[in-house]
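with the sequence up front, the predicted model follows.
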Amino acid sequence: MMKEMKTLMVVNLLCVAAMMAFLAVVGPIIRALHMQEWHAGLTVALAGVVWVVMARYWGKKSDTVGRKPILLMGVLGVGVSYLLLASYIDFALLTMPPILVSLGMIVLARALIGVFYAAIPAVSNALIADKVAASERTNYMAKLGASSGFGMILGPAVGGYLAAYGLSAPLYAFAILPLVAAFLVYKTIPKTPKQHVEEVPHPKWSDARLRLPMIAAFLTMYSVVTSQVCLGFFVIDKLALDPTLSAKVTGYILALVGVCFILAQIIVSKRQGVLPQRWLLLGSIIAAIGYVIVFMMNSGVMLGFGFCIAAFGMGLIFPAFQAMAANSVSEAEQGAAAGTVSSAQGLGIIIGPLASTALYGINPIFPFVVASIAFALLGVFAFRHKACMTSLC
């Protein structure tokens, strides 16, 4: 499993870096194309719609046809779709087409990215669940999360730096990374046999075994996307920076977020025998505190500090709900369970940008107030679940 794990870590790093590079410049791009904030929210939300639909599909498909072909298709599809997005934005910045045309093309490209990216986390987690004992899954999934954290650093930092050469420059640079990842999957992941030839019952959205992992996945991704979509606008409006400088500041803050995310994942991966429910409870409390700092901030330093605290909490949460889902179902249901929980993340991507940009229009701090409340509620759910497991309920 270690050889495959290294490849999965590199693949997730490269693909997340590409995704985060776009988010570092989405605010300035929207402003440069004379579009509105809710247009950015809409493009991210519609990508989440197809993620919700496709995550369960890819997960179930990997149960029947094998993990490698689905993972390869997903990574390659992300690369091609991202190249389409980069090409159109470069064209739009030069020619300034009508707003509706730009909105339609960006939505289409983001939707295609969502279709294929949905396969990557679902199949990656299913591969780990296939070959790792239940007691070690949280640690392995934390390692996978740490690689995503490195992508969170690489993407915004380099994307923000390249923005000085034009807002489309980071997009072209990072369109290559998923294509490199697809080559690595093809060359290094061994071909695996079909997991389950016959159709098996798959977990439903209402499956009680996956209820808490799905709530955690939804609320966490809701808050993540809220931060990603609103941060660029928040930096421009609250810190009074021009679009190019705001892209750099946004990139640097997202890079610091990645550092804290990695640190949390490393801590989880090194601690043996800790129940994922404990990490979920601790992460929820820390993330809630971080977002309180964000909406109460009065300087750029405090803004970055608050996001770092929140990111550390989320770094504890991500491997926790993934391991909880894997440990709750049978071997025959791993792909479907991973896809189901991943689809809950997609639902957070749908609701997060729409709700947060609407709230931002009322008051710029409202999206972060709601994020802090969401994590406080998640902490309550985690505490109740933990209490039940220790026979206290």
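Cool, got the structure. Keep in mind that this is a model prediction, so the values were computed, not measured.

contacts, neighbours, all on C-alpha from now
OK.

how far is the helix or strand harbouring residue 7 from where the chain is centred?
Element membership of residue 7, judged by DSSP states H and E, is helix 2-32. Relative to the chain's own centre, helix 2-32 is displaced by 9 Å; criterion: C-alpha atoms, centre = their mean, to the nearest Å.

tell me the buried residues in it?
5, 7-30 (16 or more other C-alpha atoms under 10 Å).

which parts of this protein are helices?
In the chain, the segments counted as helices under DSSP state H are 2-32, 37-65, 67-95, 99-117, 119-131, 137-162, 169-188, 211-239, 243-270, 276-295, 300-327, 334-362, 366-389.

give me the angle between the last one and helix 211-239.
Per axes from the mean of the first three to the mean of the last three C-alpha atoms, to 10 degrees, the angle that helix 366-389 makes with helix 211-239 is 160 degrees.

try this one next to it:
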Amino acid sequence: MTAASHAPRGNPKLILFLTIFVAMLGLSVLFPIIAPLGRQLGLSETQVGWFSTIYSLAQFLFAPIWGSRSERVGRKPVLILGLVGFSLSFGLFGLFATLGTRGVLSGTALFILLVAARLVGGLLSSATLPTAQAMMADLSSEKDRAAALGLIGAAFGLGVVFGPALGALLSGFGLTVPIFFSAGLGLVTALAAFLILPETRRAGQAASPRGDRRALLRHPGVLLFLAVSALYTLASVGMEQTIGFYVQDTLRLDPSQTARTVGAMLAVFGFVAAAVQGGAIRPLSKKIAPGPLITLGLVIMGAGMFLLPLTSTFWTITVALAVIGVGSAILGPSLSAALSLSAGQGRQGAVAGLNSSALALGRMTGPLLGTGLYQTAGHAAPYLLSGGVLAALLVWTLVARPEVRRASV
């Protein structure tokens, strides 16, 4: 009998969905405000860039630790800690930014405090995603694993769709208002998780999280899937960080036109990805194993990347982005399912933590490579690199043919 059998009444999968949605919504509300806020505070572009870098670095380092810790102390307390930490870091960031706009803080001291707030956020909120993935795996049968994890991907997609629009809307009341909104939203979600979510970890499930991680990293299939996670994220984020430049330069738009146009394009991208992850993955995963789905995702996403440099109009760019969205929507949950099935019972938190670190590594390096290539090697370079990376991963997976344990029916 599991702890879940004495769970509070409610829909735990819905709360997990909302958990990831809130986390991504909270992050993405920063997209339209972080640059003007940074300039208002007297910070350089490079200093503003450190806010994302330090956040992803902390997630890269601590996600495996939190994932494994959820095997020892339980999923629920670790998840709630991640949500409270998310709220704390946003509250601190908003407080320091407010003090900066009022002239109470400035210069190096302000920058250090803002970076420290982001560091706290990355350290603590890195508990959220791997624990939510592990809980979703605990709550799902093996045959439904990819479909259940697809809900996590759909939450990601919807958060990215609505976050920037919400941030732009709330910024009309002040540039720090979206930040405090995210902090409050995180606390509300933490309360809902406390009241509704059951504990899903089985009693006596794991005893040695470090040993779990070492054992998983010795598994060739797990290593391959983690590499694919990191590199496909690198390819995706490299595109996302440069698409604004590409749209502005290709369509010859001014900054305000560029913001509206890119927002519309990324909304289509996000809606397509969310629709595939929330709807199409379930029937696909019942007919196709995770391995072939990973191959399919790499093919579609890579085709979209190679198509992007050939586009020159609003609709052709939007179509290319939609193709990339479909590929990434298939690839993400299929990779999560493959890792979950390869890990076996008792290591769901550990493998989800390793996967979160792989994703964070891609988010750390993708923007630097993408923007650097765009500036020095031409407008097409980031997308050709991303397409090349995805093509190389396709060849690697076809040659290696990693084994994924079949789901029991």
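Ah, there it is. Everything numeric here is computed off the predicted structure, so don't read it as measured data.

which one of the helices of the first structure lies nearest to residue 199 of the first structure?
helix 37-65 (7.6 Å; C-alpha to C-alpha).

the closest one against the second structure, how far on average?
Compared with the second structure after the fit, helix 37-65 of the first structure shows a mean deviation of 1.7 Å (mean C-alpha distance after the TM-score superposition for the first structure).

give me the helices and strands touching that helix, please.
Applying 3 or more C-alpha pairs under 8 Å, 6 or more residues apart in numbering; DSSP states H and E, one finds that helix 37-65 of the first structure makes contact with helix 2-32, helix 67-95, helix 99-117, helix 119-131, helix 211-239, helix 334-362.

show me what the longest one is packed against.
Helix 2-32 of the first structure is packed against helix 37-65, helix 67-95, helix 119-131, helix 137-162, helix 169-188, helix 211-239, helix 243-270, with contacts defined by 3+ C-alpha pairs under 8 Å, 6+ apart.

same list (the ones you listed) but as a markdown table, adding distance to residue 378 of the first structure.
Listed next are those as a markdown table, based on distance: least, C-alpha to C-alpha, whole Å:
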| stretch | distance to residue 378 of the first structure |
| --- | --- |
| helix 37-65 | 21 |
| helix 67-95 | 30 |
| helix 119-131 | 22 |
| helix 137-162 | 19 |
| helix 169-188 | 33 |
| helix 211-239 | 7 |
| helix 243-270 | 18 |
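
any idea which of those helices is most buried?
Among these, ranked by average contacts under mean count of other C-alpha atoms under 10 Å, first place goes to helix 137-162 (a mean of 26).

angle of it against helix 276-295?
Using the same axes, to 10 degrees: helix 137-162 of the first structure against helix 276-295 is 30 degrees.

what's the angle from helix 137-162 of the first structure to helix 119-131?
Here helix 137-162 of the first structure runs at 150 degrees with respect to helix 119-131, directions being taken by the same axes, to 10 degrees.

quick one: list the elements packing against helix 137-162 of the first structure.
helix 2-32, helix 119-131, helix 169-188, helix 243-270, helix 300-327.

buried set for the last one?
In other words, helix 300-327 of the first structure. Buried residues in helix 300-327 of the first structure, counted by 16+ other C-alpha under 10 Å: 303-327.

tell me, how many residues neighbour the residue nearest to residue 317 of the first structure when sequence neighbours are not counted?
Spatial nearest neighbour of residue 317 of the first structure, chain neighbours left out: residue 280 (4.9 Å); criterion: C-alpha to C-alpha, 6 or more residues apart in numbering. Per other C-alpha atoms under 10 Å, the neighbour tally for residue 280 of the first structure reads 28.

how far away is residue 280 of the first structure from residue 315 of the first structure?
10 Å (C-alpha to C-alpha, to the nearest Å).

with respect to residue 298 of the first structure, which of the helices and strands packed on helix 37-65 of the first structure lies nearest?
Closest approach to residue 298 of the first structure among these (C-alpha to C-alpha): helix 211-239, 8.9 Å.

average gap between that closest one and the second structure?
Mean deviation for helix 211-239 of the first structure: 2.9 Å (mean C-alpha distance after the TM-score superposition for the first structure).

re earlier: aligned partner of the residue nearest to residue 317 of the first structure in the second structure?
Superposed on the second structure with TM-score structural alignment, residue 280 of the first structure falls opposite residue 294.

check contacts around its match.
330, 331, 334, 335 (C-alpha atoms under 8 Å, 6 or more residues apart in numbering).

ok, 7 Å please
331, 334, 335 (C-alpha atoms under 7 Å, 6 or more residues apart in numbering).

could you do residue 126 of the first structure as well?
Contacts of residue 126 of the first structure (C-alpha under 7 Å, 6+ apart): 334, 335, 338.

how near is residue 25 of the second structure to residue 181 of the second structure?
Residue 25 of the second structure is 10 Å from residue 181 of the second structure, by C-alpha to C-alpha.
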